[in-house]
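Engineer: Sequence first, predicted coordinates after that:
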Amino acid sequence: MCGLAGLFDLRGDRPVDRGLVRAMTDALTHRGPDDSGYLIEPGVGLGHRRLSIIDLAGGHQPIFNEDDSVAVVFNGEIYNFQDLMSELTALGHRFKTRSDTETIVHAWEEWGEACVERLRGMFAFALYDRARGCVFLARDRLGIKPLYYSCLPDGRVIFGSELKALLVHPDLDRTLDPRAVEDFFALGYVPDPRSIYRAAAKLPPGHTLLLRRGDAHPVPRCYWTPCFEGDVDGPLDALGDELMARMSEAVRLRMIADVPLGAFLSGGVDSSAVVAMMSTLQDEPVNTCNISFGEKAFDEAPYARAMADRYHTRHHSRTVDPNDFDLVADLPRVYDEPFADSSALPTYRVCEEARRHVKVALSGDGGDEVFIGYRRYRWHHYEERVRRRLPQALRGPLFGLAGRLYPKMDWAPRPLRAKATLQALARNSADGYFHSVSLMPNDLRERLYSPAMKRNLQGYRTPQLFAEHLADAPSDHHLAQIQYLDMKTYLPGDILTKVDRASMAHSLEVRVPLLDHPFVEWAGRVSPALKLQGREGKFLFKKALETHVPHDILYRDKMGFGVPVGQWFRGPLRNRIEGLADNPALAESGLFERSAVQAMVRAHLSGARDYTQPLWALVMFAGFLENVHQIESKKPQETMCREPSFT
């Protein structure tokens, strides 16, 4: 795994500041501590930080083609590189290394922009073609690897693996994007293609961006999008056998490495499936890593140990202090943008533990999105049945009134907490699903935002984003539609961002076999009825695994990977929460109503309401303002504006 940074001049071949490109690249040293390399010439600069995984001696980047007319800096792994090498060699290309990176430059020579369609893996890269006078940016299909870019006013385009590389450039406008702020407080992350800054963007998953001299307005091009046709049905045994064969291949390809390799083992279904496959594919015991916070409600360590014992893995388990909240101040610097998924804390710790033993780790991320594993999918399925039976004209007033009258009982057992379900049933499909996944509901965000923030939003609200994605979904099935929606928003924006930043903070490469794109494409053809049966999500996946994973792991309730943030707020972090309304960074931003923050804090601390998620989002946003935004904004300007800096 690596980090890349660079710039390209759309207006010609003006001189490039070598020191600036080096500084942008050095901001990513954590992603690649083993080596660095640069290409600097008029109009273009490429920088690379390398984490050596394959061809340790020969994989220095940038890597060039035979006549040095094409160069690439690359972050990721191409798992079918050996097959591509054979094919490209037969077509007359000559390889100087055995690195997967070199296949990219020859694939570009042979197939041009369509080269990405031949790549199987996780990747973000910048390729420079001297003869054509262009830079080609690309990101993998599912968005496993990140890539940010910004078109500067002077006609230069800067790009990098993380936002921190772009923030080194003095000409990047640090104006916050009000829509990104709204998205963050609605979802807990900033979804692609937005970034927290209006002048910067993420290249979306499955997209490329061709930068050519003379082209003032480059536009990303989509080369792949998830599809859930659901047209494959048949005997469970036959489908289960095919699933296992395809998953085994995806895991096998991700076990190619010239450095120590292992796996995360949480004790859940997906990580257990990956470890089971790895154990059948190698003779040596698999290195497995697990952490626990010592809190029973969050502790899956016994299940992880059961899997480790079954497959005789070399298991490394670490119990973390349940009051391990020191990371709260560090997370904003790790993520650059505001990020409010509290499972970033244990993810950071498990990556830290894994890096003590291996340099590459396989994870089970993606299984819930691919095979309908989240509980919210089941609830959406139930709600859609009601929506189909009752027209909106009747359903809206009926359930809207019931939702308003039903008390908010965060403290009660789950069956009694029906308010959210009633409110969701009053809405259409897009708004109902948004309501079920949102970090804070629409009315709470309305109370939280200042008048200036509301003006700058110009009517935009995040549910519009959900409606747009659902309208584009290539399926009429309601479950397939929200799978598509999650793969456009939650998967790249939350899950994959969380793992990428946490792992790269420790120079650890994480590979995700359940997001192997041929595997995802095949799973997308499996009928939704074989993924969700009754109350059982991931039905086909679990049935196929019954001879590989213990029944108690496959069919226990999903626990998640969390930390006791709500308890922290009423205990050791109480002082921080009590002072949130008067936090100088939040106050100076001009984004929020102080009285609304105070009300949330009082209600949470008294136990009247559970505002854990909204308060965590405010803590993370304050941390971003203090540790990223204010520091970076002082480079081009000396003072912070009291009004939101949106214009």
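Structural biologist: All right, it came through fine. Numbers count the residues shown, from 1 in each chain.

Engineer: When you work out contacts or count neighbours from here on, use the C-alpha atoms and nothing else.
Structural biologist: Will do.

Engineer: What separation is there between Val601 and Met620?
Structural biologist: In this view, Val601 and Met620 are 15 Å apart by C-alpha to C-alpha, to the nearest Å.

Engineer: list the buried ones in the helix or strand where Met620 lies?
Structural biologist: Using DSSP states H and E, Met620 sits within helix 612-624. For helix 612-624, burial by neighbour count (16 or more other C-alpha atoms under 10 Å) applies to 612-624.

Engineer: Okay, one more to line up with it:
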Amino acid sequence: MCGVIGLFHAVDPTVPSLALLRRMTDAVQHRGPDGEGVHSEPHLGLGHRRLSIVDLAGGAQPMSIAGGAVTIVFNGEIYNHEALRQQLRAAGHVFHSRSDTEAILHGWREWGLGVLDRLKGMFAFALWDRERGELLLARDRLGEKPMHYATLPDGGLAFGSELAALLAAPGVSARLDPAAVEDYLAFGYVPDPATIYAGIRRLPAGHFLFQRRGETTPPVPRRYWQPPTASVAAPAEAAVELAARLETAVRAQMMADVPLGAFLSGGVDSASIVAFAAAAAREGKGGPLSTFTIGFTGPNDERPAAAAVAERHGTRHRAETSEADYLSAAREVAVLFGEPFGDHSAVPTLAVCRLARQDVTVALSGDGGDEVLAGYRRYRWHMLAETARACLPAPVRRRVLGTLARAYPKLDRAPRWLRAKNTLTEISLDSAVGYYRTVCKVADERRRGLFSPGWRAALDGHDPMARIGALMDECDPRDPLLAAQYADLHTYLPGDILVKTDRTSMASSLELRPPILDHELVEWGLSLPASLKLRGGVGKHVLRQAMAPHLPQELLWGRKRGFAQAIGGQFRKGAPELRRRLLGGAMLDSGIFDPSAVSRLVEEHASGGSDHSQALWQLLVFEGFLAAQDAGTARALPDLAGA
């Protein structure tokens, strides 16, 4: 796993400064502590930081072939590179290393853009073909690895794995994007293709940028892969096929020349990965698989369930407890991610990454299972709401249920069965609007009330819901579950889950691989009919069936736990610090927020009458981001674990 950076100018043949390229590369040095390299020639400069995983001696980058005719900087892993090598050797290509990076170079020479369709893995790379005068930036299908880019004032292009690398390039603006700020408060992250900066974009998952020497028009992202938008008939023996597909994906992703382990929580997804990986490790005679767990004190502690799986499959298991100070961690998260990031499970995720890195360089994870096989509770509520919508005419829903929802008290801290306001509201709304409300972190009315009048005017009618609605409209209207999954696959998965795992693992110099996101498995899983994914109010039904021979029944059918601590109590005790940070300093100077509205949010939470912990966390992270900007803080790697 690595960090990549680059500069390209299609018209100006100036050779980029090596000092500038090294400055940009240094901004992502944590992504690759094992090596560095830069390459500069007319029109182009490339830089790379390497975390050595495969071909430790021969995989240095930037890598070139054909006497420097084609050069690449690459971040990721290509799991089918051996099969590609065989095809390319048969076509006459000669290899000089065992590195998967070289397979991309020869694949480009043989297939051009068609190489993207042949790659199986996670990747973000920049490839320069000097003979053709062509630059290609590409990102993997699901967005596991990041690629950012910016058009410079002189018409050039800057790109890199993280925002800090681009901000090190002259001419890249650090002006905030008002729409991105609202999206952050709405979703808890800034969805692709935007970033928090108006002048920097993220290359969307499954897209590439392509520009030829001499072209004056800035390149635009082009899609090369799209997940299914309609389900198919249920395959025979779906559970058996899923087990076989998942085992194949796990074994393919255990490719490494360095120690490899796996994360193990109390959930079905990671336990399924461990079951197959432990068996493969035993067959390989390299000793038992190493597994790692972070737990929390209280009802969400996953350590007992993880220990039971570890014992069953004979893994070498390590577990620790996370007791983080989230008031301190909020500022550190802002620095770590380079922009506001509102998922506070990033804190324990960094802790488990650092725990794993003590023993291994690569770890497998269960990420993606909830999106691909419908594991989130919100899918169940969405389908219940869809059933109710189908039974009630729209005018009745809007008038009767909408009125009831407005009259029903908002009982944040009551038992779940008494919290009907959100359910009534969702049913009263149309499908996309209702689903948006289930994924929205800070509701529209409250969120917009937090902004100052000037900032509300700058938003110019921006509506975060429109993104969800447009994505759901791309799907078969007869499959509302797939429509919700499809929306998450384009927003929540690449914008939250995969950003979180990439930044925290790279901060620890750990490579993290999620086998469930094998793109062929994703295509197959998404296209399953809803009845196989969600049955009897339980998600991932077909996965639970598939893993019945391998996992304890209580884990397969037990309640789902979130991988995060409850932070509301810390914020009530820390109310004076909340007031100090959210009502003064960088927050006040920014002019973005209405101090009186923020003050009310703090007081309502501190009194115990409402739970605003999510909104307060997001504001605290935003305050940390603003403070780091004001201080010109260099990107650091803070210890968020607190264990």
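Structural biologist: Received, thanks. Every value quoted in this text rests on a predicted model; they were computed, and no experiment measured them.

Engineer: TM-score of the superposition?
Structural biologist: Overlay of the two chains. TM-score (TM-score structural alignment, normalised by the length of the second structure): 0.96; 629 aligned residues with a C-alpha RMSD of 1.4 Å.

Engineer: which residue in the second structure lines up with Val358 of the first structure?
Structural biologist: Alignment note: Val358 of the first structure maps to Val360 in the second structure; criterion TM-score structural alignment.

Engineer: Find the centremost residue of the second structure, please.
Structural biologist: Leu498 (1.8 Å; C-alpha atoms, centre = their mean).

Engineer: And it, what's its match in the first structure?
Structural biologist: So, by TM-score structural alignment, Leu498 of the second structure is matched to Leu496.

Engineer: Could you find the closest non-adjacent residue to that match?
Structural biologist: Of all residues not flanking Leu496 of the first structure in the chain, Ile144 sits nearest, at 5.7 Å (C-alpha to C-alpha, 6 or more residues apart in numbering).

Engineer: Surely the one you found touches Asp494?
Structural biologist: No. With contact defined as C-alpha atoms under 8 Å, Ile144 of the first structure does not count as touching Asp494 (10.8 Å).

Engineer: which of these two has more neighbours?
Structural biologist: More crowded of Ile144 of the first structure and Asp494, by other C-alpha atoms under 10 Å: Ile144, with 26 against 20.

Engineer: Now do the contacts for that one.
Structural biologist: For Ile144 of the first structure, the contact set (C-alpha atoms under 8 Å, 6 or more residues apart in numbering) comprises Met122, Phe123, Pro205, Pro492, Leu496, Thr497, Asp500.

Engineer: circling back to that earlier point, show me which pair in the buried residues of helix 612-624 of the first structure is furthest apart.
Structural biologist: Spatially, the most separated pair among the buried residues of helix 612-624 of the first structure is Thr612 and Phe624, at 18.2 Å (C-alpha to C-alpha).

Engineer: Hmm, Gly37 of the first structure is touching Ala71, no?
Structural biologist: No. Gly37 of the first structure is beyond contact range of Ala71, at 11.6 Å (criterion: C-alpha under 8 Å).

Engineer: Can you check which residues contact both of these two?
Structural biologist: Shared contacts of Gly37 of the first structure and Ala71 (C-alpha under 8 Å, 6+ apart): Pro62.

Engineer: Ala150 of the second structure in helix, strand or coil?
Structural biologist: Secondary structure for Ala150 of the second structure, judged by DSSP: H, G, I helix; E, B strand; the rest coil, is strand.

Engineer: these two touch, right, it and Tyr197?
Structural biologist: No. Ala150 of the second structure sits out of contact with Tyr197 when judged by C-alpha under 8 Å, with a separation of 9.9 Å.

Engineer: Comparing these two, which residue is more hemmed in?
Structural biologist: Neighbour totals were compared for Ala150 of the second structure and Tyr197, and Ala150 leads with 26 against 20 (other C-alpha under 10 Å).

Engineer: The closest residue to the more buried one other than its chain neighbours: neighbouring residues, count only.
Structural biologist: Sequence neighbours aside, Ile200 is the residue nearest to Ala150 of the second structure in space, at 4.7 Å (criterion: C-alpha to C-alpha, 6+ apart). Using other C-alpha under 10 Å, Ile200 of the second structure has 26 other residues around it.

Engineer: got it, and Ser328 of the second structure?
Structural biologist: Residues within reach of Ser328 of the second structure, counting by other C-alpha under 10 Å, total 14.

Engineer: Give me the helices and strands touching the helix or strand that it is a member of, please.
Structural biologist: In the assignment (DSSP H and E), Ser328 of the second structure maps to helix 326-337. For helix 326-337 of the second structure, the elements it packs on are helix 346-357, helix 498-507, helix 568-573, helix 613-631, judged by 3 or more C-alpha pairs under 8 Å, 6 or more residues apart in numbering; DSSP states H and E.

Engineer: what's the closest of those to Pro480 of the second structure?
Structural biologist: helix 498-507 (24.1 Å).

Engineer: The helix or strand just after the closest one aligns to what range in the first structure?
Structural biologist: Using DSSP H and E, the helix or strand that follows helix 498-507 of the second structure in sequence is strand 511-513. Aligned using TM-score structural alignment, strand 511-513 of the second structure spans residues 509-511 in the first structure.

Engineer: The match of Leu498 of the second structure: what's it in contact with?
Structural biologist: Contacts of Leu496 of the first structure by C-alpha under 8 Å, 6+ apart are Gly143, Ile144, Lys145, Asp365.

Engineer: By neighbours, which of these wins?
Structural biologist: Ranked by the number of neighbours (other C-alpha under 10 Å), those place Lys145 first, at 28 neighbours.

Engineer: residue in the second structure matching it?
Structural biologist: Using TM-score structural alignment, Lys145 of the first structure lines up with Lys145 in the second structure.

Engineer: from what I can see its match touches Phe125, true?
Structural biologist: No. Under the criterion of C-alpha under 8 Å, Lys145 of the second structure is not in contact with Phe125, lying 9.3 Å apart.

Engineer: Please enumerate residues in contact with the lengthiest helix in the first structure?
Structural biologist: The longest helix of the first structure (DSSP state H) is helix 236-253. Defining contact as C-alpha under 8 Å, 6+ apart, one finds that helix 236-253 of the first structure is touched by 79-80, 274, 277-278, 281, 513-514, 516, 519, 540-541, 543-545.

Engineer: again, 10 Å this time
Structural biologist: Contacts with helix 236-253 of the first structure, where a contact means C-alpha atoms under 10 Å, 6 or more residues apart in numbering, come from 78-80, 120-121, 232-233, 254, 273-278, 280-282, 362, 511-520, 522-523, 526, 530, 539-545.
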